[in-house]
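Visitor: Just the structure for this:
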Amino acid sequence: MKICFFGSSLVSSYWNGAATYYRGMLKEIAALGHDITFFEPDAFERQAHRDIADPNWAKVVVYPATPDGWQRSIDMAAKSADMLIKASGVGVFDQELEIAAAGIPSKATRIYWDVDAPATLEAMALDPQHHLRRTIPSYDMVLTYGGGDGVVSAYRAMGARDCVPIYNALDPATHYSAPPLPRFGCDLGLLANRLPDREQRVETFFIDVARSLPEKTFVLGGCGWETKDTPANLRKIGHVGTADHNAFFGSGLATLNVNRDSMARYGFSPPTRVFEAVGAGACLITDQWDGIDHFLEPGREVLVASTGAEVADHISGLSPDRAHAIAGRARLRILGHHTYRHRARQFSDLFIGSSSRIEAAE
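Guide: The predicted model follows:
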């Protein structure tokens, strides 16, 4: 099957949290024998901040971030694709691409792949004229990287023919234990870009915790935090490229996951950081959200906190031996059930099933 995929970027993680999800998923889908072309815009300085070369398992087409650029790309894809996928959050000309991918003449199966379903669904709920309200029913299937039954039900209510979560996962070839680096050393680390619907939660679960534990050390990686007021025991280190993620996750006593507001409300939305951190051998602390026990067992494989005070309690009472034990159990669980190889097989099975349904309908 020839798959043409329109996403934010495959080759750069710069301001692009979906990069590792795309890489993990598409590499394993290609390993099942599928031919993949990834279309991404030349936007947001991502080409100047590449952190991988073009992979041997996908052709990468970088198109100008102009009306002519996206139009020529979608026209080219529509002529050759067996499956045409538009991911959410490309960042430029999303509306135009979403409408075109659903309606352009083509033999291809049309897939809308939402990498931030809670945010997309909330945008549609707030805007009765949102273009996706008209467009989603034209796609053959909606895939999401999180959300559980709440997201599935909401998308079906919006007219989706079908909606299936394909959750984030671990790529063991890219996220694994690495020697710690002193510049990342701390009691608690967090890797997260500064975003409006996550900043308050980062303040509550991380920055305020650092203020309450002046004897502990904290490291904050990610873009946008330069102007944020933080305590002296918290180091801000800016963007951390994917080549350094393993060392980042493995250099602290524990790593924190903080979901964005909308993801926490919907639940069942583990970000890529959960699996990457565990794969790199981190002891993970996460804010509370419904569905965490679907992926990791609280108290045994992950530490869960519903408040900043609970994060502080976890860190205050966490010994290196216990952190190591939690990290080891979590990694075994993820390797056994939540790798991108597992997700790719799910995708392939879904495609065969959806193709059968589409052919029967025709």
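Visitor: CA atoms for contacts and neighbours, from now on please.
Guide: Will do.
Visitor: all helices of the stretch 51-200 of the chain, in order?
Guide: Across the stretch 51-200 of the chain, reading from the start of the chain, the helices by DSSP state H, counting those that start in this stretch fall at 67-80, 94-103, 117-126, 131-135, 148-157, 196-202.
Visitor: Buried ones in the third one, by neighbour count?
Guide: Of the residues in helix 117-126, those buried under the neighbour-count criterion (16 or more other C-alpha atoms under 10 Å) are 117, 118, 119, 120, 121, 124.
Visitor: separation between the nearest residue to the last one once chain neighbours are set aside and residue 99?
Guide: To tie it back to what came earlier, the one meant is residue 124. If you skip the residues right next to it in sequence, residue 124 has residue 130 as its closest partner in space, 5.6 Å away by C-alpha to C-alpha, 6 or more residues apart in numbering. Counting by C-alpha to C-alpha, to the nearest Å, the separation of residue 130 from residue 99 is 11 Å.
Visitor: what does residue 209 give?
Guide: Taking C-alpha to C-alpha as the measure, residue 209 falls 45 Å from residue 99.
Visitor: More neighbours: which of these two?
Guide: Under the criterion of other C-alpha atoms under 10 Å, the comparison of residue 209 against residue 99 puts residue 209 first, with 24 against 18.
Visitor: pretty sure the more buried one is touching residue 309, no?
Guide: Yes. The pair residue 209 / residue 309 is scored as a contact, 7.0 Å apart, by C-alpha atoms under 8 Å.
Visitor: any shared contact partners between those two?
Guide: Taking C-alpha atoms under 8 Å, 6 or more residues apart in numbering as the contact rule, residue 209 and residue 309 touch no residue in common.
Visitor: list the contacts for residue 355?
Guide: residue 109.
Visitor: Secondary structure of it: a strand, I assume?
Guide: No. Applying DSSP: H, G, I helix; E, B strand; the rest coil, one finds residue 355 to be helix, outside a strand.
Visitor: so which of the helices of the stretch 51-200 of the chain gets nearest residue 318?
Guide: Nearest to residue 318 among the helices of the stretch 51-200 of the chain is helix 196-202; the distance by C-alpha to C-alpha comes to 20.5 Å.
Visitor: What is the distance between the closest one and the centre of its chain?
Guide: Remark: helix 196-202 is offset 17 Å from the chain centroid, using C-alpha atoms, centre = their mean, to the nearest Å.
Visitor: How about residues contacting that helix?
Guide: Residues beyond helix 196-202 that count as contacts (C-alpha under 8 Å, 6+ apart) turn out to be 258, 259, 260, 261, 262.
Visitor: and the longest strand for this protein?
Guide: Here the longest strand in the chain is taken by residue count, with DSSP state E as the criterion, and it is strand 35-42.
Visitor: Just the angle for that one relative to helix 67-80, thanks.
Guide: Note on geometry: by axes from the mean of the first three to the mean of the last three C-alpha atoms, to 10 degrees, strand 35-42 and helix 67-80 are set 170 degrees apart in direction.
Visitor: Another for comparison:
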Amino acid sequence: MNIAFYGSSLLSSYWNGAATYYRGLLSDLARRGYGITFYEPDAFDRQQHRDIEPPDWAKVVVYPATEDGVRRVIAEAAKADVVVKASGVGVFDDVLIEGVVAASRPEAIRIFWDVDAPATLAELAGSPDHPLHRAMSSLDLVLTYGGGPPVVEAYEKFGAARCVPIYNALDPSTHHPVTPEPRFKADLAFLGNRLPDREERVTQFFLMPAARLRNRAFLIGGNGWETRAMPPNVRALGHVYTREHNAFNCTPLAVLNIARDSMASNGFSPATRVFEAAGAGACLITDAWEGIELFLQPETEVLVARDGLDVAHHLEALTPERAGAIGEAACRRIRAEHTYERRGAEVDAILKETAGAKRERAHDAA
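Guide: Here you go, the predicted structure:
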């Protein structure tokens, strides 16, 4: 089957945390025989900050972020067997969801793939005229990259025929242990863009422990932090390219994961960074959220913090030996149970099942 995928960007992770998720899943589907065409807008300077060039496993169409540009790529949906509109493209999202549903063939599988389900569900609850409400009855599937039972239940209440979480995972070929690099040396490192629904939690879980532990070195990577006041023992790196993630994760004593407000309150939503850090053998400290035991075991494979004080206590008690043991255990668990090969197999089965059901319905109708 040929897949037309309309997303934010496959080529760039610049202000685009979903990039490695797209790459991991779609490259696996390509290995399973799917033809992949990824449509991404030339927007937000992403093309000037590419992490990769177009891969051999996908055709990438970069279109102008204009009305004419988006209309041209919408028309391409008519050629595909599977049409996917991802959330958070960033430009013409409303036009895209209505357009690709209308342009796709009746026998095609139509999917809305939500990479920020709690935020989208909040929009749906607050906007009765949201375009996704109108498109929902025409969608065969809603796939999400997290959220667990609460998200599935919420989408079904909004009329989704079927909602399935396809969680973030690890691609061992891209994220793995490497030799540490001195420029990433720190006691605790955090990687994430500065976003309104994350900043307060970054203050609580990262900046407050840094202010408390003035004799420790802290490192923060991601866009937007350059203008934020920081304690003197915090070093801001700016954007960290995906090719640098392994060294960023391997070098510090520990790496911190901080969920966005909506993800933390909903639970069952491990960020891409969790799997990338664990895959690199990092000792991970994460803020607490429901469902973490499905992915990593607290105390032996991950350290869980309820607040910034817990983060400080974990860091003060952490030795290089224990950090190494936790990182190695996490790496084993993630490689065994949470790879994009496993996620790809799950998506492959869902697509084949959905295609078969559509054929049966068409036969019965005829």
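Visitor: quick revisit: let me have the helices of the stretch 51-200 of structure 1 in CSV, extended by distance to residue 275 of structure 1.
Guide: Formatted as CSV, the entries for these read as follows, by distance: least, C-alpha to C-alpha, whole Å:
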stretch, distance to residue 275 of structure 1
helix 67-80, 32
helix 94-103, 28
helix 117-126, 19
helix 131-135, 30
helix 148-157, 17
helix 196-202, 19
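Visitor: Point out the most buried one among the ones you listed.
Guide: Each of these was scored by mean neighbour count; the highest is helix 94-103, a mean of 19, by mean count of other C-alpha atoms under 10 Å.
Visitor: after superposition, how close is that one to structure 2?
Guide: Aligned to structure 2 and superposed, helix 94-103 of structure 1 gives a mean residue distance of 1.1 Å (mean C-alpha distance after the TM-score superposition for structure 1).
Visitor: contacting residues around that helix?
Guide: The list of residues contacting helix 94-103 of structure 1 from outside it, by C-alpha under 8 Å, 6+ apart, reads 70, 74, 78, 84-86, 88, 110, 112, 131-132, 135-136, 138-139.
Visitor: Can you tell me which of the residues you listed is nearest residue 219 of structure 1?
Guide: Proximity to residue 219 of structure 1 was ranked across those by C-alpha to C-alpha; first place goes to residue 88, at 30.3 Å.
Visitor: count of neighbours near that closest one?
Guide: The tally of other residues near residue 88 of structure 1 (other C-alpha under 10 Å) stands at 22.
Visitor: Quick check: closest non-adjacent residue to the counterpart of it in structure 2.
Guide: For residue 88 of structure 1, the equivalent position in structure 2 is taken to be residue 87, counting by TM-score structural alignment. Spatially, and ignoring its direct neighbours in sequence, residue 87 of structure 2 is nearest to residue 114 (5.0 Å; C-alpha to C-alpha, 6+ apart).
Visitor: distance of the one you found from residue 297 of structure 2?
Guide: As for residue 114 of structure 2, its distance to residue 297 of structure 2 is 27 Å (criterion: C-alpha to C-alpha).
Visitor: the more surrounded of those two?
Guide: Shown here are residue 114 of structure 2 and residue 297; by other C-alpha under 10 Å, residue 114 has more neighbours (21 against 16).
Visitor: Residue 145 is in contact with that one, correct?
Guide: Yes. Applying C-alpha under 8 Å as the test, residue 114 of structure 2 and residue 145 come out as touching, 6.6 Å apart.
Visitor: Which residue in structure 2 aligns with residue 110 of structure 1?
Guide: With TM-score structural alignment defining the correspondence, residue 110 of structure 1 maps onto residue 110 in structure 2.
Visitor: At which residues are the strands of structure 2 located?
Guide: Going by DSSP E, structure 2 shows strands at 2-6, 35-42, 59-64, 82-86, 109-114, 141-144, 163-165, 188-191, 218-221, 234-236, 254-257, 284-287, 303-305.
Visitor: average gap between the third one and structure 1?
Guide: It stands for strand 59-64 of structure 2. For strand 59-64 of structure 2, the mean distance from the matching residues in structure 1 following superposition reads 0.6 Å, by mean C-alpha distance after the TM-score superposition for structure 1.
Visitor: which of the residues in that strand are buried?
Guide: Those would be 60, 61, 62, 63, for strand 59-64 of structure 2 by 16+ other C-alpha under 10 Å.
Visitor: so what secondary structure elements neighbour that strand?
Guide: Helices and strands in packing contact with strand 59-64 of structure 2 are listed as strand 35-42, helix 67-75; criterion 3 or more C-alpha pairs under 8 Å, 6 or more residues apart in numbering; DSSP states H and E.
Visitor: Repeat that for the last one.
Guide: Using 3+ C-alpha pairs under 8 Å, 6+ apart, the elements in contact with strand 303-305 of structure 2 are strand 284-287, helix 308-317.
Visitor: what do you get if the cut-off is 10 Å, keeping everything else the same?
Guide: In this structure, strand 303-305 of structure 2 makes packing contacts with strand 254-257, strand 284-287, helix 308-317, judged by 3 or more C-alpha pairs under 10 Å, 6 or more residues apart in numbering; DSSP states H and E.
Visitor: Please convert these to TSV, extending it with mean neighbour count.
Guide: Putting these into TSV (neighbours: other C-alpha atoms under 10 Å) gives the following:
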stretch	mean neighbour count
strand 254-257	27
strand 284-287	24
helix 308-317	17
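Visitor: export these to TSV and tack on distance to residue 235 of structure 2?
Guide: Formatted as TSV, these follow (distance: least, C-alpha to C-alpha, whole Å):
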stretch	distance to residue 235 of structure 2
strand 254-257	14
strand 284-287	19
helix 308-317	17
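Visitor: To residue 231 of structure 2, which of these lies closest?
Guide: Relative to residue 231 of structure 2, the nearest member of these by C-alpha to C-alpha is helix 308-317, separated by 14.6 Å.
Visitor: residue range for that closest one in structure 1?
Guide: Taken onto structure 1 by TM-score structural alignment, helix 308-317 of structure 2 occupies residues 308-317 there.
Visitor: hang on, the earlier thing: just give me the neighbour total for the residue nearest to residue 124 of structure 1.
Guide: Residues near residue 130 of structure 1, counting by other C-alpha under 10 Å, number 13.
Visitor: who's in contact with it?
Guide: Under the criterion of C-alpha atoms under 10 Å, 6 or more residues apart in numbering, the neighbours of residue 130 of structure 1 are 95, 123, 124.
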